[in-house]
Structures are given as structure tokens and as C-alpha cells.
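J.: Sequence and predicted structure are below.
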Amino acid sequence: MSLLEVEKINSFYGDSHILFDVSMRVEENEVVALLGRNGAGKSTTLKTLMGMIQPKSGVIRHQGTQVQKLPPFQLARRGIQLVPEERRVFGQITVQENLQLAAMTAKPARTLEEIYETFPRLAERRRNKGKQLSGGEQQMVAIARAMIRNANIIMLDEPFEGLAPLIVQDLIEVCRKLAKSGHTIILVEQNVRAALSLADRCYIINNGNMVYEGTPAQLQGDTDTIQKYLGVKV
């Protein structure tokens, strides 16, 4: 049994059909990259998995239990956490208060010491308000909030978007550390090279259809697929 199993989900925005019979699986302690061009359906997939969009049909199983009709707060209680592209860090409170707020409804929550061990930069900045942080530091807070809730699946939506290359390298190391410590991660990222450097397996979605599944090594050896669906060099 996979940690997360998705079978032929169909999702809509109003009358617009966005996801078409999308299926995927995620194993425990695995990093899965979901790749595709802008507008391909990547973020819609994450929002569907988080309950922000309920699929019109199909099945989503988490730890063997069907969850496709559950609201986001119940999925969060089950250990599924989405780190949105917008980060949504509270700007008027400190780093530590952002983390403490996230931990309030988690049972059990991780300790601040564990978080600061993973994110030494946040330990240094723990008394700074969210609005005083750089984009990379805000992204670290967003990931740390999911981690402190003891998530069993962390979904990252474009974590490297708009960040300087050096900051991206720091965040890649953070994600690598999370993966090595046994966290299960679903990664949506336009930076294909960075995503493949972290992933155990990858999917490609195109126009709402899942068109590829394989390992990073298999994808890197398939230049036709890369050019057709991603339009980049890896």
C-alpha cells in the first residue's frame, strides 16, 4: 500500500475541466517531482490533494483511507501539508511566533529545537518579524511550519520561484536534508534540474493529463520527452 494513491481524478474550475483522469502514487520516504509547463495542471493537482478543490470523480487514498471528500483542515490533521507558492508567512509576528502558531493544532508537534537544527538561519532570525525576512527566509518559514506539524507528506508548490541562485542552492540543501531524514515530499517546480536532483521519481503533466512516469535518470535520458513536454535542457 502506497502512502498516497491517486486514481483517475477529474477536477474542475467552475465549468472548466482542468485535470483528466490523473493518477499517481507516492511511497513513504519518497520525493516525487511533478513537472510540466505553466498551466499544465501541477498546482491544481496539489490543491486537489489538499482538499481545496474536490474532484468530480476519482479516488484519493491516504494511508489506505479514501480522503477525496475531506476538507483541508481534516487532511492537515492527517498529516498532509501544502506549502503554497505565495508562502503566506504572517508579516506582523516573529519567525518563532509563526512556528508556534502552526504547532498549536498539531498532535504531536515537532519541537522548535528540531526545526532550528534543520533551519539554522531561522534560529538566527527567530525574533525577526515575517515582513523583515528575505524571500528565501520566508520560504524556509513556510516549509518549517509544515515540518513542525509533523507532516507525513509535505507538498511544495514552486519553492524556488523568484529566488536568487544562491538562495535556491540553500533551499535545495534544506529539501535534501528533509528527504534524507525520511520526509515524504511532493515537489512542483519549474526548475527542472533542481527538481530532478532531489526526486526519486517524477511525473509530467500536460494539459491536465499525466503523460510520463519514471526516475530522474530515465527522464534525463529521454530528450524527446523533455523537449516535447518541458521545453528545456537538463
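T.: Here it is on my side, so go on.

J.: Going by C-alpha atoms from here, please, whenever you check contacts or count neighbours.
T.: Fine.

J.: mind listing what's buried in the longest helix along the chain?
T.: Ranked by residue count and defined by DSSP state H, the top helix of the chain is helix 165-180. In terms of neighbour count (16 or more other Cα atoms under 10 Å), helix 165-180 has its buried residues at I167, V168, L171, I172, V174, C175, R176, L178, A179.

J.: another structure for you, compare them:
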Amino acid sequence: MSDVRLRLEGVSAGYGRTTVLRDVDLEVHTGSVVALLGSNGAGKTTLLSVASGLLRPSAGRVLIGETEVTRAAPNARARAGVCLIPEGRGIFRGMTVRENLLLQLPPWEKDKSFDVALEAFPALENRLGELAGRLSGGQQQMLALSRAYLAKPSLVMLDEVSMGLAPVVVEQIFESLHILASNGTALLVVEQYVERALQMSDHVYLLNRGQVVFSGRPDELDENEVMRGYLGHELDSPDVAATT
């Protein structure tokens, strides 16, 4: 049986007449961490949208495990174990923390406890009755990331989860990602802190103008040369990757 959790084969996609992704091949193996890097406009967010079912590709195939899901809706992919944590928190600001957590519980799960999320993010425990919009930015991101624990996914895709957060909160967020990975959850990570993403990843894809220009292990990447050539920044810059 294949250990590939997500596979994109020859995927092209875009919006209207604008093509963003061009003939992209990508694999995320069970229990692995894959970093997806690229400049602003490279196609990173578009790729996550295709993989999660929010955007249908114009060409190519998407597979979850060995099942083709190219035309499957996002809820079908969620049931198959796919979880997307989008840029911009992805929470309901006008609802309480408790209500947000309850909504993140999959309807097909009989266990309606969200204790596992509170264990991962104890800062939320005393704020269950507060409106989500009144939380700090870091707490809002923790609330968004709770879905990765409550949905019990086998694949979590994360789009710039550290954006706009204080360094101490970024450390907490990355620690939560390490916990997910250590428990066998596959991660596909789009991240502005490129060096941190490389440190935790098993495999790296580099996008440039919608095409994969590098695929390999992090130690195979000539980091500064590639970052200068495709991202226009040195490796240590915290803002080398932006959304698409």
C-alpha cells in the first residue's frame, strides 16, 4: 500500500483566464513534513486551495491516498482526513471560543469533547466564554489551529500560520506543529519563516511563477543561492515568503 497521503499530478489551475499553477507534481507522504516555498505570487495558496477542494484544477489530478478526489468537495476531503488552516486565522470572530471549538468538531465524530485542543493550547481554557474576535492575534491563531487536533486529520495544510505574530507566540505555534508531526500527522507547510520551515521539514518544494523549480531534501537545497534567485531575499529574512 502506498504511503503517499496527498498527490498532485500535472496540476494546472488559476482564476478566470489567469493561470497560476502550471503542470505541478507534488507528494506528501504519511507522517512527513513538507515545506512549500516561493515568492509572492508563486502559487502557494492556490496549490493549497486545489489540494483542499476549494479550487478545481483546469488540468491534472488530485489524490488522497490512492483515491482520486479531483472533483470531490472540500467536506468530502475533510472526511478523508484533510485539514486546511488558512491564512488570516479562519475563525468566527463574532462567536465565542467555545462555539468555535464546537464547530471545529467533525459532525461524524461521536466524541464532542474539545479537551485535546485545550491541552495543546491551554491559553484558551480560561477564555471559552469570550468572543473570538477579542482574543489576541496569537490566541486567535491557536484557536484556528485547534481544528488540526479536533478533526483528527491525517494531513494538515497550513498557510502562513505565523504571520503577524510575536516571536514568543511563533515559538508556541511551531511547538504545536512539532507535536502534530511527532504524532504521525503529515504536514504541508507554507511559512514566512523559511529557515524554521526548512529545519522541521523532510522535503521541500520551491515554486516560481506557478512551476516547481526544486523538489528535494532540505540539505540538497543551496539555500542562499536559491533564495536570492527565486525569492529575492537572504535565507534569514522572516518575510521571504508571502501569500499568493
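T.: Here it is on my side, so go on. The model shown is predicted, which means the values in this text are computed figures rather than measured ones.

J.: Could I get the TM-score for this pair?
T.: The TM-score (TM-score structural alignment, normalised by the length of structure 1) is 0.93; 233 aligned residues with a Cα RMSD of 1.6 Å.

J.: circling back to that earlier point, what's the average distance of the helix or strand that the longest helix of structure 1 is followed by to structure 2?
T.: Counting by DSSP states H and E, the next helix or strand C-terminal to helix 165-180 of structure 1 is strand 185-188. For strand 185-188 of structure 1, the mean distance to aligned residues of structure 2 following superposition is 0.7 Å (mean Cα distance after the TM-score superposition for structure 1).

J.: just how off-centre is strand 185-188 of structure 1 within its chain?
T.: Computed by Cα atoms, centre = their mean, to the nearest Å, the chain-centroid distance of strand 185-188 of structure 1 equals 4 Å.

J.: any idea what Q192 of structure 2 aligns with in structure 1?
T.: Matched by TM-score structural alignment, Q192 of structure 2 corresponds to Q190 in structure 1.

J.: Kindly apply the preceding question to S146 of structure 2 instead.
T.: Alignment note (TM-score structural alignment): S146 of structure 2 maps to A144 of structure 1.

J.: ok, now which ones touch that match?
T.: Residues near A144 of structure 1 by Cα atoms under 8 Å, 6 or more residues apart in numbering: L99, I115, F119.

J.: Now tabulate the residues you listed in TSV and tack on neighbour count.
T.: Below are those laid out as TSV (neighbours: other Cα atoms under 10 Å):
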residue	neighbour count
L99	23
I115	19
F119	19
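
J.: Which of those fall within helices?
T.: Of the contacts of A144 of structure 1, the ones assigned to helices by DSSP H are L99, I115.

J.: On the three-state scheme, the residue nearest the centre of structure 2 is what?
T.: Taking Cα atoms, centre = their mean as the criterion, L158 is the residue nearest the geometric centre of structure 2, at 1.6 Å. Following DSSP: H, G, I helix; E, B strand; the rest coil, we place L158 of structure 2 in the strand state.

J.: Could you check which residue of structure 1 pairs with it?
T.: Aligned partner of L158 of structure 2 by TM-score structural alignment: L156.

J.: I185 is in contact with its match, correct?
T.: Yes: look at L156 of structure 1 against I185 with Cα atoms under 8 Å: they come within range, at 7.3 Å.

J.: L206 of structure 2 should be in a helix, yeah?
T.: No: with three-state DSSP as the criterion, L206 of structure 2 is located in strand rather than a helix.

J.: so where do the strands sit in structure 1?
T.: 4-13, 16-26, 31-35, 57-62, 65-66, 80-83, 153-157, 185-188, 201-206, 209-214 (DSSP state E).

J.: equivalent range in structure 2 for the first one?
T.: Right, the one you point to is strand 4-13 of structure 1. Strand 4-13 of structure 1 maps onto residues 6-15 of structure 2, going by TM-score structural alignment.

J.: rewinding a little: residues touching the match of L158 of structure 2, list them.
T.: L156 of structure 1 makes contacts with L82, V83, P84, E85, I143, I185, I186, L187, V188, as judged by Cα under 8 Å, 6+ apart.

J.: how about those residues in JSON lines, adding distance to N29 of structure 1 and neighbour count?
T.: JSON lines is the format used below for these (distance: Cα to Cα, whole Å; neighbours: other Cα atoms under 10 Å):
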{"residue": "L82", "distance to N29 of structure 1": "17", "neighbour count": "23"}
{"residue": "V83", "distance to N29 of structure 1": "18", "neighbour count": "22"}
{"residue": "P84", "distance to N29 of structure 1": "21", "neighbour count": "18"}
{"residue": "E85", "distance to N29 of structure 1": "23", "neighbour count": "17"}
{"residue": "I143", "distance to N29 of structure 1": "17", "neighbour count": "25"}
{"residue": "I185", "distance to N29 of structure 1": "8", "neighbour count": "27"}
{"residue": "I186", "distance to N29 of structure 1": "11", "neighbour count": "22"}
{"residue": "L187", "distance to N29 of structure 1": "13", "neighbour count": "26"}
{"residue": "V188", "distance to N29 of structure 1": "17", "neighbour count": "26"}
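
J.: and of the residues you listed, the nearest to L35 of structure 1?
T.: V188 (6.2 Å; Cα to Cα).
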